[in-house]
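Q: what follows is a protein structure lacking sequence information:
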């Protein structure tokens, strides 16, 4: 990570917007992908030199109004728009708290009390802090279910497990980008990103797109060696007494093949480990 995160983000997102996306005509040979700096400035209603200084890191104190205008000009979604504000320092940080990796007993009891749904607790760096038995069964193809990003990019099982690996990889990078905006000085997150950049060219390519993506209810398409294809949705819940932690609960459509496969997976895992789900 550099000390000009705001400029890098603006450049990357500018490169992803074409003139026709924003109703602009494209004239002459374009030396850059996406919009020119001058075009972003026009769309946002700011001085072109001022915008150039923002990208170059020579101006680091834009107003919230300027950031809102740039977010609209670059067609940012809600997650990316909020991330842009954080990078610019225009979002209050008084309510921000560093997370703890300790999972409380009441939360563990809640997870274990719902044996039919895989449930896990993550921190901002996507470290797996706790799982219930069915989540343990779900992630059993991996050498170690320790960090979702490492598992996706560096574990050999990752590309087989995620039936739509490209979508899973992009979402994973987006989650880490969002986390970096929330807590850019988190040493765990910095070490994780450094390791992924060093060992995965695909991660490096996606990281440089500056995609920001919060957790949603989108479907997961997983291919488990024991039960085949699983199509699952999930809900993400913030853990109120442990800021930064999220409880993730997966579920399959009732009565669907995925629901039957998930039930079978629980039985297989229980037989294999000698435990009861």
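A: Structure received. Quick caveat: nothing in here was measured; it's all calculated off a predicted structure.

Q: contacts, neighbours, all on C-alpha from now
A: Noted.

Q: what sits up against the helix or strand containing residue 193?
A: Per DSSP states H and E, residue 193 falls inside helix 187-199. Contacts with helix 187-199, where a contact means CA atoms under 8 Å, 6 or more residues apart in numbering, come from 1, 124-125, 150, 153-154, 176, 180, 184, 203-204.

Q: now, among those residues, which is nearest to residue 50?
A: The nearest member of those to residue 50, counting by CA to CA, is residue 1 at 23.6 Å.

Q: the helix holding residue 193: which residues count as buried?
A: Buried positions in helix 187-199, judged by neighbour count with 16 or more other CA atoms under 10 Å: 189-190, 192-193, 196-197.

Q: one step back: only whichever of the contacts of helix 187-199 are buried, select them in PyMOL.
A: To isolate the buried ones among the contacts of helix 187-199 in PyMOL, judged by 16+ other CA under 10 Å, type:
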select buried, resi 124+125+150+153+154+176+180+184+203+204
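
Q: can you list the contacts of helix 187-199 in CSV and add distance to residue 223?
A: What follows is the contacts of helix 187-199, written out as CSV (distance: CA to CA, whole Å):
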residue, distance to residue 223
1, 34
124, 25
125, 24
150, 18
153, 16
154, 17
176, 24
180, 30
184, 34
203, 21
204, 25
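
Q: next helix or strand past the helix holding residue 193?
A: Assignment by DSSP H and E places the next element after helix 187-199 at helix 201-207.

Q: please compare the first structure with the one that follows:
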């Protein structure tokens, strides 16, 4: 028995075991009658992963080797693998080390955000994906998006929204200033990429992809990126033209979490007693019925 066939058989065993562990109802798969085997059927998993049933069957039979990265990623998502299982799947498939899964907010942070109803709070990943917000944070920054967007497979990215989402662009009264600030912050985060150091939170590839995608899709981003602005952007003022309450100036502070994993909280509040404070309170009142 060759090493290749052994690896293919181990991959097949792992795929079968994880497929059997899935609960169809949890994945939105409608079942009728008795099922002869636990978990999903091969055809059901192949459909969820977006791969051909014939090819997936060959993988489970140990008759195919060296599946592509795209196939492994799709299978990992369909099988609901955690990071350790996903890395193991890559190893069995003979692929390179998997890129890290885009960050998710730790459950405790959601409780913390909800405990600050008078502050617009947003949780950001190392690559500025919005991975959580409280009701007021959602109402201020992205009321046009689904409140559950941060928990989706593709959470909204704060920088990308600024350059590619018309509603976000219109939200900022001084868009050029805000855009330059966003690029400057992204430049600051990309330091490890430029120097060759490994980013401890494993976000290098995602940052590189974000920069590449935005440089291709937004002439404004490409223009500002080429100017090499750099700032840490830890505090300042956001000047909004909000669709519900009009002009809204909020002071923001960026708080780095003690775990030092690159996640940050952006907290926004208005000057007490100001018209902006009144506007923020009015906006907060509109979230109570949601």
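A: Sure thing, it's come through. Computed from a prediction, not measured in an experiment: that's the story for all the values here.

Q: and the TM-score between them?
A: Here the TM-score for the pair of chains, by TM-score structural alignment, normalised by the length of structure 1, is 0.59; 175 aligned residues with a CA RMSD of 2.0 Å.

Q: hang on, the earlier thing: onto which residues of structure 2 does the helix holding residue 193 of structure 1 map?
A: Aligned by TM-score structural alignment, helix 187-199 of structure 1 corresponds to residues 205-217 of structure 2.

Q: mean per-residue distance, that stretch versus structure 1.
A: Once fitted to structure 1, stretch 205-217 of structure 2 is off its aligned match by 1.0 Å on average (mean CA distance after the TM-score superposition for structure 1).

Q: run the chain-centre distance for that stretch.
A: Its chain's average C-alpha position is 14 Å from that of stretch 205-217 of structure 2, according to CA atoms, centre = their mean, to the nearest Å.

Q: now the lengthiest helix in structure 2: buried residues?
A: What stands out as the longest helix in structure 2, according to DSSP state H, is helix 3-20. By neighbour count on 16+ other CA under 10 Å, the buried set for helix 3-20 of structure 2 is 7-16, 18-20.

Q: spatially central residue in structure 1, please.
A: Centroid-nearest residue in structure 1, with CA atoms, centre = their mean: residue 175, separated by 1.4 Å.

Q: quick one: residues contacting the counterpart of it in structure 2.
A: Taking TM-score structural alignment, the alignment pairs residue 175 of structure 1 with residue 185 from structure 2. Counting by CA under 8 Å, 6+ apart, residue 185 of structure 2 touches 230-233.

Q: return the distance of residue 102 of structure 1 relative to residue 241 of structure 1.
A: 11 Å (CA to CA, to the nearest Å).

Q: hmm, back to that, are we agreed that the residue nearest to the centre of structure 1 is in a helix?
A: Yes - under DSSP: H, G, I helix; E, B strand; the rest coil, residue 175 of structure 1 falls within a helix.

Q: now, the most widely separated pair of the buried residues of helix 3-20 of structure 2?
A: 7 and 20 (20.0 Å).

Q: do a quick rundown of the strands in structure 1.
A: Assigned by DSSP state E, the strands in structure 1 fall at 119-122, 128-131, 220-224, 228-238, 246-251.

Q: winner for burial among those?
A: Of all those, strand 119-122 carries the top mean neighbour count, a mean of 24, counting by mean count of other CA atoms under 10 Å.

Q: quick one: contacts of that strand?
A: So strand 119-122 of structure 1 is contacted by 103, 111, 128-132, 134-135, 245-250 (CA under 8 Å, 6+ apart).

Q: for stretch 255-265 of structure 2, same thing?
A: Stretch 255-265 of structure 2 has contacts (CA under 8 Å, 6+ apart) with 121-126, 200-201, 234, 254, 266-267.

Q: try it again with 10 Å
A: Contact with stretch 255-265 of structure 2 is made by 103-106, 109, 113, 121-133, 189, 199-203, 234-235, 252-254, 266-267, as judged by CA atoms under 10 Å, 6 or more residues apart in numbering.

Q: okay, helices next: where are they in the stretch 1-150 of structure 1?
A: Along the stretch 1-150 of structure 1, the segments classed as helices by DSSP state H, counting those that start in this stretch run 5-15, 37-44, 48-56, 64-73, 78-88, 105-112, 133-138, 148-153.

Q: quick one: residue 128 of structure 2 from residue 189 of structure 2, how far?
A: Distance, residue 128 of structure 2 to residue 189 of structure 2, by CA to CA: 10 Å.

Q: swap in residue 180 of structure 2?
A: 14 Å.

Q: before we move on, back to that, and in structure 1, which of the contacts of residue 185 of structure 2 remain?
A: Here these are checked against structure 1 with both residues aligned by TM-score structural alignment, their matches' CA atoms under 8 Å, and the contacts held in both are 230-233.

Q: may I see those arranged in TSV, with neighbour count and distance to residue 146 of structure 2 as well?
A: Output for those, formatted as TSV (neighbours: other CA atoms under 10 Å; distance: CA to CA, whole Å):
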residue	neighbour count	distance to residue 146 of structure 2
230	19	32
231	15	30
232	14	29
233	15	27
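
Q: in a markdown table, list those residues along with distance to residue 281 of structure 2.
A: Output for those, formatted as a markdown table (distance: CA to CA, whole Å):
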| residue | distance to residue 281 of structure 2 |
| --- | --- |
| 230 | 34 |
| 231 | 31 |
| 232 | 29 |
| 233 | 26 |
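
Q: farthest-apart pair in those residues, please.
A: Checking those with CA to CA, the most distant pair is 230 and 233, at 9.0 Å.

Q: where do the contact lists of the two overlap?
A: 181-182, 184-186, 188.

Q: closest one of the residues you listed to residue 169 of structure 2?
A: For these, the nearest to residue 169 of structure 2 is residue 182 (12.3 Å; CA to CA).
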